[in-house]
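In: Turn this into a model:
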Amino acid sequence: MAQTLDTLVRRTASIQGIRSVVHTMKTLSVINAAPYEHAALAIEAYHQTVLEGLHAFLVGAGPLGVDTSRIARRVLVVFGSDHGLCGNYNEAIAAHVRHHVDGEADGAATMLCIGAQMADALQDQGFEVEKTFLPAASVDGLERLANLLTERLDEIRRSSHPREIAVSLAYSARGEGDVPVLKIVALLPLDQALLRDLRSKPWNSRSLPSYSMPAGDLFRALVRSHLFASLFRAAADAMVTENAARLALMQQAEQSVDDRLEELKSDTRTLRQSEITTELLDVIIGFEALKKKKIPGPSPEQKPKA
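Out: Below you'll find the predicted structure:
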């Protein structure tokens, strides 16, 4: 179907508007990721302090043993997104969780998820979600989310008492070269390798650590802080990779829009040149026609006399 010049101009203006929106979304993705990166670094420093406290506790209390046969319930916390424009972010994590659970000897697990879209993706994979939490809308919401998750895990642990619970986190984190990596990290029971490393680590001080509160209460407080820091870090990493996924998608969209815009501009130039050529030809043809009409015949004076 032939296109008019006005149609091409309107389409070009519309595509330029879309490009402006895409460019704005790309810029926002870069800007929004920075605070979450800073939050992840800050909570990592706090987490190291918690681990140092656990190290001091182990120096005084000795090695700890975990009886995995006493685990009554397995809990999987899955971090997703509700913000959109990030491709198959939720679906990829849900498929990874499905693969992980199918590979476990005991596949049954209580599902806690962050984001309604993630809940839908998990349900599409055949999971039942016990509770859905709203994702953090800003960096200030990370602490709220981590506290809510920690409180919910405390409730589950109390309902399973005297037996323990096993907690794992599923989220997307940055890997080498900023390539997103899907992770499933076990939090509880505490990793025996981590406890051995802390126990064997030398205490670089002339003063031995001591504490006045009951050992059980202190240990539970340290574990709770470890849980909070890990949940906070996972939420921050998830938000960083979500914005990275959105940035990559917007870059692809911007390239597609630029290609389409270049095609429209080329079509506009071609059509404009064609119209100019047609108008010039019309002028030339009309001029030639007028010249033929204005050629004078011989005047009466110039007629031969009889």
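In: all contacts plus neighbour counts: C-alpha atoms, from now on.
Out: OK.
In: Tell me how far the strand or helix carrying A229 lies from the chain's centre.
Out: Following DSSP states H and E, one finds A229 within helix 215-293. In terms of CA atoms, centre = their mean, to the nearest Å, the gap separating the centre of helix 215-293 from the centre of its chain is 18 Å.
In: Just name whatever secondary elements it is in contact with.
Out: Using 3 or more CA pairs under 8 Å, 6 or more residues apart in numbering; DSSP states H and E, the elements in contact with helix 215-293 are helix 5-61, strand 71-79, helix 141-160, strand 164-174, strand 180-188.
In: So which of these is nearest L218?
Out: helix 5-61 (8.3 Å; CA to CA).
In: Quick check: chain neighbours aside, which residue is closest to the spatially most central residue of the chain?
Out: Centroid-nearest residue in the chain: E242, 0.7 Å away (criterion: CA atoms, centre = their mean). Among residues not flanking E242 along the chain, C86 sits closest, at 6.5 Å (CA to CA, 6 or more residues apart in numbering).
In: Is that neighbour located within a strand, as I assumed?
Out: No. Using DSSP: H, G, I helix; E, B strand; the rest coil, the assignment for C86 is coil, not a strand.
In: that older thread, ok, the residue nearest to the centre of the chain - contacts?
Out: 81, 86, 89 (CA atoms under 8 Å, 6 or more residues apart in numbering).
In: List buried members of these by neighbour count.
Out: By neighbour count, with 16 or more other CA atoms under 10 Å, the contacts of E242 hold 81, 86, 89 as buried.
In: Distance to L41 for those residues - can I get that in a markdown table?
Out: Rendered in a markdown table, the data for these read as follows (distance: CA to CA, whole Å):
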| residue | distance to L41 |
| --- | --- |
| S81 | 21 |
| C86 | 24 |
| Y89 | 23 |
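In: So which of the residues you listed is the closest to L112?
Out: Among these, and counting by CA to CA, the member closest to L112 is S81, at 13.6 Å.
In: does that closest one really touch A119, like I thought?
Out: No. Using CA atoms under 8 Å, S81 makes no contact with A119, being 9.8 Å away.
In: Quickly note the distance from the residue nearest to E242 to E176.
Out: Per CA to CA, to the nearest Å, C86 is found 20 Å from E176.
In: again with A253
Out: Here A253 is placed at a distance of 25 Å from E176 (CA to CA).
In: more neighbours, those two?
Out: The residue with more neighbours, out of A253 and E176, is A253; 17 against 7, by other CA atoms under 10 Å.
In: Let's see this one next, to set against the first:
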Amino acid sequence: MAQTLEVLSRRTASMEGIRSIVHTMKTLSVINSAPYEHAARAIESYHETILLGLHALLSQIGPLESSSSAARTKVLIVFGSDHGLCGSYNEVLASHVAEQLVDASQQTIVLCVGAQMADALRDQRLAPETTFFPPASVDGIGRLANLLTRHLDDMRRDHGTDDVAVSLAYFTRDGNKGQRPEVIALLPLDRDLVQELQTKPWVSRSLPAFSMPPTTLFQALIRNHLFASMFRAAAEALVTENAARLALMSQAEQSVDDRLDALMSETRSMRQSEITTELLDVIIGFEALKKNRHSKTALPKKESN
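Out: Below is the predicted model of the structure:
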């Protein structure tokens, strides 16, 4: 009986240690989400400035020449996780990417952010050409976006063409529904967006002016458009990753609490049984002593007769 109580005590102590770890992970997920969410909102303002610059440029140089031919090189950048404890986060996004590429008529170069996502993509038979480490802090988001932008520049130079189609795949927040996987096209620019910028009147007392050559300025704006879009995708991926980890840790914490309640109930029952057994032993011993005492007092009476 004592050994069983000792085993239950060890199990209870182990579960309490696990609960402490789960609670710590849950707290870290909440703390880490806030700065990434602020970064995602901040880059949206910067992106609006880039689009305003494109609007100013297009209002002066006229409509862009649209190319009807498909891009020579297609690149898909997938933003995933480099750490575990976030459920099927990477697997769901990799499956969504595979569904998007199943009907692709042209081979797509896949770039991946996160070692866990790279493994999930390989399971879908999508081998990433290059795998990047995700940022460990808010400051690292800008470095990652800049690294990806430079890598795309190197790919254009290596392939000897500027005709590159770039898309991003990542988890984004979906209001009360939680999160959903999304694949968005960055290059070539969306025709509706370009048409809107070209037809939208410039509301100002003075017309915009620029000193740089239009082609150089347009390339710089497109590069910043890529940077801002990848910055936002990386920030959204980190927010949703921590949200997924928070949800998983909340479920784990509830499971641990249920198991602790069961162990405590079993321990109380075992202790009560032990106390009852000890009381019965005392009572039985008392009755045995009492019986022996009566036997000793009854013996002399028989001898006198």
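In: Next, the TM-score between them, please.
Out: Comparison of the two superposed chains (TM-score structural alignment, normalised by the length of the second structure) gives a TM-score of 0.94, and 302 aligned residues with a CA RMSD of 1.9 Å.
In: returning to what we had before: how close does the helix holding A229 of the first structure sit to the second structure?
Out: Mean deviation of helix 215-293 of the first structure relative to the second structure after superposition (mean CA distance after the TM-score superposition for the first structure): 0.6 Å.
In: And stretch 20-28 of the first structure, by the same measure?
Out: Here the mean offset of stretch 20-28 of the first structure against the second structure after fitting is 0.4 Å, by mean CA distance after the TM-score superposition for the first structure.
In: what sits up against that stretch?
Out: Here stretch 20-28 of the first structure has contacts from 246-247, 250-251, 253-254, using CA under 8 Å, 6+ apart.
In: how about it: buried residues?
Out: Quick answer for stretch 20-28 of the first structure (16+ other CA under 10 Å): 22-23, 25-26.
In: do stretch 292-303 of the second structure as well
Out: Applying 16+ other CA under 10 Å to stretch 292-303 of the second structure flags no residue as buried.
In: ditto for stretch 265-273 of the first structure
Out: 265, 268, 271.
In: which of the contacts of E242 of the first structure does the second structure keep?
Out: Counting by both residues aligned by TM-score structural alignment, their matches' CA atoms under 8 Å, the second structure reproduces these contacts from the contacts of E242 of the first structure: 81, 86, 89.
In: Next, V139 of the first structure: secondary structure please.
Out: With three-state DSSP as the basis, V139 of the first structure sits in coil.
In: Surely H96 of the first structure touches L182?
Out: Yes. Look at H96 of the first structure against L182 with CA under 8 Å: they come within range, at 7.3 Å.
In: which residues does W202 of the second structure contact?
Out: Under the criterion of CA under 8 Å, 6+ apart, the contact list for W202 of the second structure reads 55-56, 59.
In: so how far is R10 of the first structure from the equivalent of it over in the first structure?
Out: Aligned counterpart of W202 of the second structure in the first structure: W203 (TM-score structural alignment). Distance from W203 of the first structure to R10 of the first structure, counting by CA to CA: 73 Å.
In: F232 of the first structure now?
Out: Counting by CA to CA, the gap from F232 of the first structure to R10 of the first structure is 48 Å.
In: These two: which has the busier surroundings?
Out: F232 (26 against 11).
In: which one in the second structure is aligned with that one?
Out: Using TM-score structural alignment, F232 of the first structure lines up with F231 in the second structure.
In: residues in contact with the nearest residue to its match once chain neighbours are set aside?
Out: Closest residue to F231 of the second structure apart from its sequence neighbours, by CA to CA, 6+ apart: A145 at 5.3 Å. Each residue near A145 of the second structure by CA under 8 Å, 6+ apart is listed here: 227-228, 230-231, 234.
In: Switch the residues you listed over to TSV; also include distance to A220 of the second structure.
Out: Converted to TSV, those look like this (distance: CA to CA, whole Å):
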residue	distance to A220 of the second structure
F227	10
A228	12
M230	15
F231	16
A234	21
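In: who wins for most neighbours among those residues?
Out: Within the contacts of A145 of the second structure, most neighbours by other CA under 10 Å means A234, with 31 neighbours.
In: Wait, it touches R143, no?
Out: No. Using CA under 8 Å, A234 of the second structure is not in contact with R143; the gap is 10.8 Å.
In: quick one: whatever residue of the first structure lines up with R157 of the second structure from A72 of the first structure, how far?
Out: In the first structure, the residue matched to R157 of the second structure (TM-score structural alignment) is R158. Remark: distance between R158 of the first structure and A72 of the first structure (CA to CA) = 11 Å.
In: Over to V9 of the first structure?
Out: According to CA to CA, V9 of the first structure stands 67 Å off from A72 of the first structure.
In: cool, D154 of the first structure as well?
Out: With the distance defined as CA to CA, D154 of the first structure ends up 14 Å from A72 of the first structure.
In: Then S266 of the first structure?
Out: The gap separating S266 of the first structure from A72 of the first structure is 67 Å, by CA to CA.
In: And for F219 of the first structure, the neighbour number?
Out: Neighbour count for F219 of the first structure, taken as other CA under 10 Å: 17.
In: what sits against it?
Out: 54, 57.
In: Then the one 3 residues further on?
Out: Contacts for L222 of the first structure were tallied using CA under 8 Å, 6+ apart; they are 50, 53-54.
In: Out of these, flag the one nearest to D106 of the first structure.
Out: Set against D106 of the first structure, the nearest of those by CA to CA is L54 (29.9 Å).
In: Tell me the spatial nearest neighbour of that closest one, not counting adjacent residues.
Out: Ranked by CA to CA, 6+ apart and with sequence neighbours excluded, the top spatial neighbour of L54 of the first structure is L222, at 6.4 Å.
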